[in-house]
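Fold the stuff below for me.
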Amino acid sequence: MLRPWLSSGAVRALSRAPRSLRPILIPRNNFSSASNLQIDRVPLRKQLKQDAKSLKAQKKQRKENEEASRQEWELTVGVEIHAQLDTAAKLFSRAATSTSATPNSNVALFDLAFPGSQPKFQPATLLPALRAAIALNCQIQPVSRFDRKHYFYQDQPSGYQITQYYEPFARNGYIDLFDYDGIAPEDGERVRIDIQQVQMEQDTAKSQEYPGPTSTQLLDFNRVSHPLIEIITLPQIHSPATAAACVRKLQSILQACGAVTTGMELGGLRADINVSIRRRSEVLGGLGQRTEIKNLSSFKAVEDAIIAEKNRQIAVLESGGKVLGETRGWTIGSTETHLLRGKEGAVDYRYMPDPDIPPLVIGEDLITRLQESLPMAPDTLLLQLIGPEYGLPIEDAKPLIELDDGARLEYYQDVVDILHKNGLDKSTKAVLARMAGNWVLHELGGLLTKADQTWHADIVPAQSLADLIDHLKRGLVTGPMAKQVLASIFDGDRRPVPQLLEEDNLLLRPLSREEYISLAESAIALNPKMVEQIRGKQLGKLGWFVGQMMRMGEKGRVEAPKAEMILRELILGEKA
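All right, here's what the predicted structure looks like:
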């Protein structure tokens, strides 16, 4: 450790001295003589500007490198999604499915592979799987079969996983991705990704590792045989952003049709990504050697892991090496993927038809009934929200669909329905719908973020928010006062909004024109220089004067649009 050349007592004395009198303490080996001692002082603001400029330059360089890489190398990505189905029972036993039950409390003998126990397919588990396949535009196979995929690991008690490898229940589907889904700009406005197959399979046990000298691993067999679907796309994706958009879109479709328990955020959906690289000049030679990145648990992880693996493969090939077929992992915050094991193939898994499970036969009448009862698809719902009925900007419509597993959208629609009961004309209904979108997403969302709370519909009753928006639209309360009332309701005030406004004396009592002029003249008199700046076309400073008038006036009575109108009249000579 480097030490200053002053004694500890001297250091303590200097620390109590005024800052302007303190010397700068420099370790001995930082200079060779007094003559070459030089201290460079950089002002903080200048340093921050330099740092920001450096970061901007780095981002620009990274973007240029990415573009150059894209011109020379073609990235190809395939996606495999494992999603937990929303069912009451497990796939091959009557044990309950639960993510929160006491560990190892919902386990049947078959789940633990007890000798002599037999699988019994639970027909109800097929329903959410079929809804998912129909929503993904798949062809439902009238007959499908289950296979055994052999591998040995502590979370797989039987030594094999039951899946559908040879004859899955659904094939040949697709999803469409649009520019508003976040696909890469080079993919244009729309790209279609084909789905090779959707298969049912059982989940494994949940492992929990505890670090320490013994490296203990605990296993919770509640998750064994939880019904899964695996969705396998064709390798048709050529950018990390589009791959992340694909996973995000798949999750939204599965949630919209009620097929899955939760999304990626809570572990109900996991993504495996297959990545390969080839030179664009070698496109006739087929795809490059692929590697698989396992168990990605967020959309950002999907994008970041693909970028890292692409760069790794390019570096290997440019150095004369050879990309090996491997299974690799990814840690959030990393810049490189890491090797897990060599890549297994069908031979390694020794797939074989399961002799204990009969074929699964699906009737056409069941498919038709499910098609007729399927909820609205996310894309259709988005078009409805940005259409004339709601008139939302797409920046608001998409979060409403995606947030909180659709619960935020249901709440928004409840608020709009209450507002529409007032029997207003269509144009006013659209205005109220846009106002409701803003308040549900931004005002209420801001309170949730500030309080670090998760969404639930009772946090502010839909009736209360609708009443508040109605009062605001009718000019009975100002915007700032409405935000204050929303915060009170958020904090637990359950009085009806009309009662709350009346009892707390928050209803707007409009100022007269004379009162607005008096406030404006007082503000103007205190700030003559700023008045001249506004007359010099610095109109943005009008907002500052509006704020001064709102501070000077009685709380809740000054309306910003009227205040600005009076200011424009007095300062700029504009007539209303």
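
switch to C-alpha atoms for all contacts and neighbour counts from now on
Noted.

I'd assumed L465 was in contact with D414.
No - in this structure, D414 is not within contact of L465 by Cα atoms under 8 Å, at 10.1 Å.

ok, the two, which is more surrounded?
Neighbours were counted for D414 and for L465 using other Cα atoms under 10 Å; L465 has more, 25 against 16.

For the more buried one, list the residues it contacts.
V415, L486 (Cα atoms under 8 Å, 6 or more residues apart in numbering).

doesn't R70 make contact with I277?
No - assessed by Cα under 8 Å, I277 is found out of contact with R70, at 10.4 Å.

more neighbours, the two?
I277 (24 against 15).

contacts for the helix or strand that contains V415?
Using DSSP states H and E, V415 falls within helix 407-420. With contact meaning Cα under 8 Å, 6+ apart, helix 407-420 is reached by 400-401, 403, 429, 432-433, 436-437, 440, 455-457, 462-463, 465-467, 470.

Just give me the neighbour total for N104.
Using other Cα under 10 Å, N104 has 14 neighbouring residues.

again with the one 5 residues further on
Counted with other Cα under 10 Å, the burial measure for L109 works out to 14 neighbours.

Just give the closest residue to it, not the sequence neighbours.
Leaving aside its sequence neighbours, L109 sits nearest to S117 (Cα to Cα, 6 or more residues apart in numbering; 6.3 Å).

Could you tell me how far that neighbour is located from Q156?
15 Å (Cα to Cα, to the nearest Å).

to compare against the first, here's another:
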Amino acid sequence: MLRPWLGSGSVRSVCARLSRSTLPSRIAPFSSAPRRYLQADHVPLRKQLKQDAKALRSHKKQRKESEEASRQEWELTVGVEIHAQLDTEAKLFSRAPTSTSEIPNSNVALFDLAFPGSQPEFQIATLLPALRAAIALNCEIQPISRFDRKHYFYQDQPAGYQITQYYEPFARNGYVDLFDYDGIAPEDGERVRIDIKQLQLEQDTAKSQEYPPSTQLLDFNRVSHPLIEIITMPQIHSPATAAACVRKLQAIVQSCGAVTTGMELGGLRADVNVSIRRRGESPGQHQYDGISGLGQRTEIKNLSSFKAVEDAIIAEKNRQIAVLESGGVIEGETRGWTIGSTETRRLRGKEGSVDYRYMPDPDIPPLFIGEDLLSSLTENLPTAPDSVISVLVGSEYNLPVEDAKPLIELDNGLRFEYYHDVVDALRTLQVDQDDKTRASLPRVAGNWVLHELGGLFSKADRAWDADIVPAQSLARLLDQLQRKRITGPTAKVVLSSIFDGDRRPVPQILEEDNLLFRPLSREEYVALAESVIALNPQMAEQIRTKNQLGKLGWFVGQMMRNGEKGRVEAPRAEEILRELILGS
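Predicted structure coming up:
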């Protein structure tokens, strides 16, 4: 086997003169080199990709099996706390702007810095987005609420306390419904309701930036930015459902215009409380949020993505199970999570209400909320996301839920508004078409807005901008496609051209660039099909005698490749091929 690799006889004679005694002891004889070469660790890229994909599938399978096994033996309980920045121009207790993109420490009032003698000035306008969020989350609005001081010392909180609403928040007893299309765990069924204990107003802290080994810079532009804290009851029993809950809460508060941005831009952060108890054993001795019999909880702070929520809960659950199975005890503590990590890390011992020394703030009067204000806000509240999804998947639009959800969630609702503009314009252009064609228009528009146009934005790494491809332009393009004046590939080329800056009207682009579809005659189809069949008679015979109809697709591809670009229609090509090969 090795001789061909060694080459000519002269090379072999040279090798023969190299005895083992002439080689260093740690070097193998030359004759073994080919074997080592053939067995090297070099792996072709395609094989490596297949191996990586197989390993990933195996890892997911093992993780799923491990999750299932632990779920059968251990009960996980999770509560979520979300801090979301409200969409306001002024801060909670000062008139300083809330913009955090300005020069550091440029949007700061004296009270934000706890300057001696400065007093809080509650900005009434900050209450409006908070109330919209509370109404959208089905909460009971309290007619009277008060502010409290939560005492702790840290450099990002200059006053030594944070102003929040602990004892008498402005909203209580809400709920959020999660459905299977929200991504909840299969064991939770089609729907699960998570109760919301309360919503409270509070001020944000400064933004800190570390420069190792010992420097930390503080930007007080964020201090006193208005926040709402949404506290759910500990009723979640799956990491996937916890992540779905955070995602759904974000979608709701965004849809009603309550918050600035979501998790992806740092406008929303999540903390999760995690506890474990073995199924079938006597209930635990711990209680929180009115639910008793739970295991000792730990809190994981400042999770900044939905994936981080799910992964951190899985890691903490596994850690607690390992501690309990080894005879240890879970300590009440605050823990941290780093993206890409496999375990949580201890930050500090868990504080309780006694440690924070909550007390009513003596400088801020009670907050009174009238029924007339609530009625006005409720009447003008946008339609809830679940209601919008129900409409989109209904008979009027007939979208799959996989398209309906991203349409209303992407780009803070801008994608959804654009989609509606396209559908309205397309329906006007197609007013002369039959009912069946018109009924398909919303689905066609959804596909192009989400996948074709959305793909161009993703590929260019650009933020959504409806002016780049005006809705009227896309509607005119789809109108031409629906009327079969252009092919799908041609429509994609034109869309890309408009995206890249071509501002000519769609009809002008099609006319000047000679893109209008000119269908082939029957005679042209037959001649093209016969030429392809003549070049591959054996494959045609296999289709005819062995009924290998799958090979028709290959012939269709050859016809489209050999024919004039954009003029060969696949269904018509297959029809002619069947006629010539099968006689049908």
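
ok, back up a step: who has more neighbours, S117 and Q156 of structure 1?
Per other Cα under 10 Å, whichever of S117 of structure 1 and Q156 has more neighbours is Q156, with 21 against 12.

wait, F122 of structure 2 sits on F111?
No - checked against Cα under 8 Å, the pair F122 of structure 2 and F111 is beyond contact range at 11.3 Å.

Which one's more surrounded, the two?
F111 (21 against 17).

Quick check: the more buried one touching R95?
No - look at F111 of structure 2 against R95 with Cα under 8 Å: they stay out of range, at 9.8 Å.

Would you map the helices across the stretch 1-150 of structure 2?
3-6, 9-17, 33-38, 45-73, 127-136 (DSSP state H, counting those that start in this stretch).

Present the ones you listed as TSV; the columns should include distance to F457 of structure 2.
Shown next, in TSV, are these (distance: least, Cα to Cα, whole Å):
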stretch	distance to F457 of structure 2
helix 3-6	52
helix 9-17	60
helix 33-38	46
helix 45-73	27
helix 127-136	30
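
quick one: the most centrally placed residue in structure 2 and I408 of structure 2, what's the gap?
In structure 2, the residue lying closest to the centroid (Cα atoms, centre = their mean) is F306, at 7.3 Å. Separation of F306 of structure 2 from I408 of structure 2 (Cα to Cα) stands at 18 Å.

quick revisit: and the residue nearest to L109 of structure 1, how far is that from P355 of structure 1?
Per Cα to Cα, S117 of structure 1 is found 14 Å from P355 of structure 1.

again with A244 of structure 1
Taking Cα to Cα as the measure, A244 of structure 1 falls 38 Å from P355 of structure 1.

Same question for Q71 of structure 1.
Distance, Q71 of structure 1 to P355 of structure 1, using Cα to Cα: 51 Å.

And G9 of structure 1, by the same measure?
The spacing between G9 of structure 1 and P355 of structure 1, counted by Cα to Cα, is 84 Å.

How about R495 of structure 1?
Distance of R495 of structure 1 to P355 of structure 1, given as Cα to Cα: 64 Å.

Please apply the same query to L382 of structure 1.
L382 of structure 1 sits 46 Å away from P355 of structure 1, going by Cα to Cα.

neighbour count winner among those two?
The neighbour comparison of L382 of structure 1 against P355 (other Cα under 10 Å) goes to L382, with 18 against 10.

And the more buried one, what's its match in structure 2?
When structure 2 is aligned by TM-score structural alignment, L382 of structure 1 is paired with I389.

Thought E402 was touching that match, still the case?
No - at 10.1 Å, I389 of structure 2 does not count as touching E402 under the criterion of Cα under 8 Å.

quick one: contacts for R350 of structure 1?
R148, K149, H150.

Map it onto structure 2.
Matched to structure 2 by TM-score structural alignment, R350 of structure 1 sits across from R357.

cool, and E503 of structure 1?
Looks like E503 of structure 1 aligns to E512 there (TM-score structural alignment).

same question, S464 of structure 1
Looks like S464 of structure 1 aligns to S473 there (TM-score structural alignment).

Surely that match touches R504?
No - contact between S473 of structure 2 and R504 fails when scored by Cα under 8 Å: they sit 9.6 Å apart.

More neighbours: which of those two?
S473 (20 against 13).

Distance of the closest residue in space to P353 of structure 1 that isn't next to it in sequence relative to V198 of structure 1?
In space, and not counting its chain neighbours, P353 of structure 1 is closest to D147: 4.2 Å by Cα to Cα, 6+ apart. Per Cα to Cα, D147 of structure 1 is found 14 Å from V198 of structure 1.

Comparing those two, which shows the higher neighbour count?
V198 (30 against 23).

Surely that one is within a strand?
Yes - V198 of structure 1: assigned to a strand according to DSSP: H, G, I helix; E, B strand; the rest coil.

coming back round to it: need the contact list for the residue nearest to P353 of structure 1.
Neighbouring residues of D147 of structure 1 by Cα under 8 Å, 6+ apart: I162, T163, Q164, Y165, Y166, Y351, M352, P353, D354.

cool, G336 of structure 2 as well?
Counting by Cα under 8 Å, 6+ apart, G336 of structure 2 touches I300, K301, N302, T344, R345, R346, L347.

Pipe those residues into TSV and attach neighbour count per row.
Formatted as TSV, the contacts of G336 of structure 2 follow (neighbours: other Cα atoms under 10 Å):
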residue	neighbour count
I300	25
K301	19
N302	20
T344	20
R345	14
R346	13
L347	14
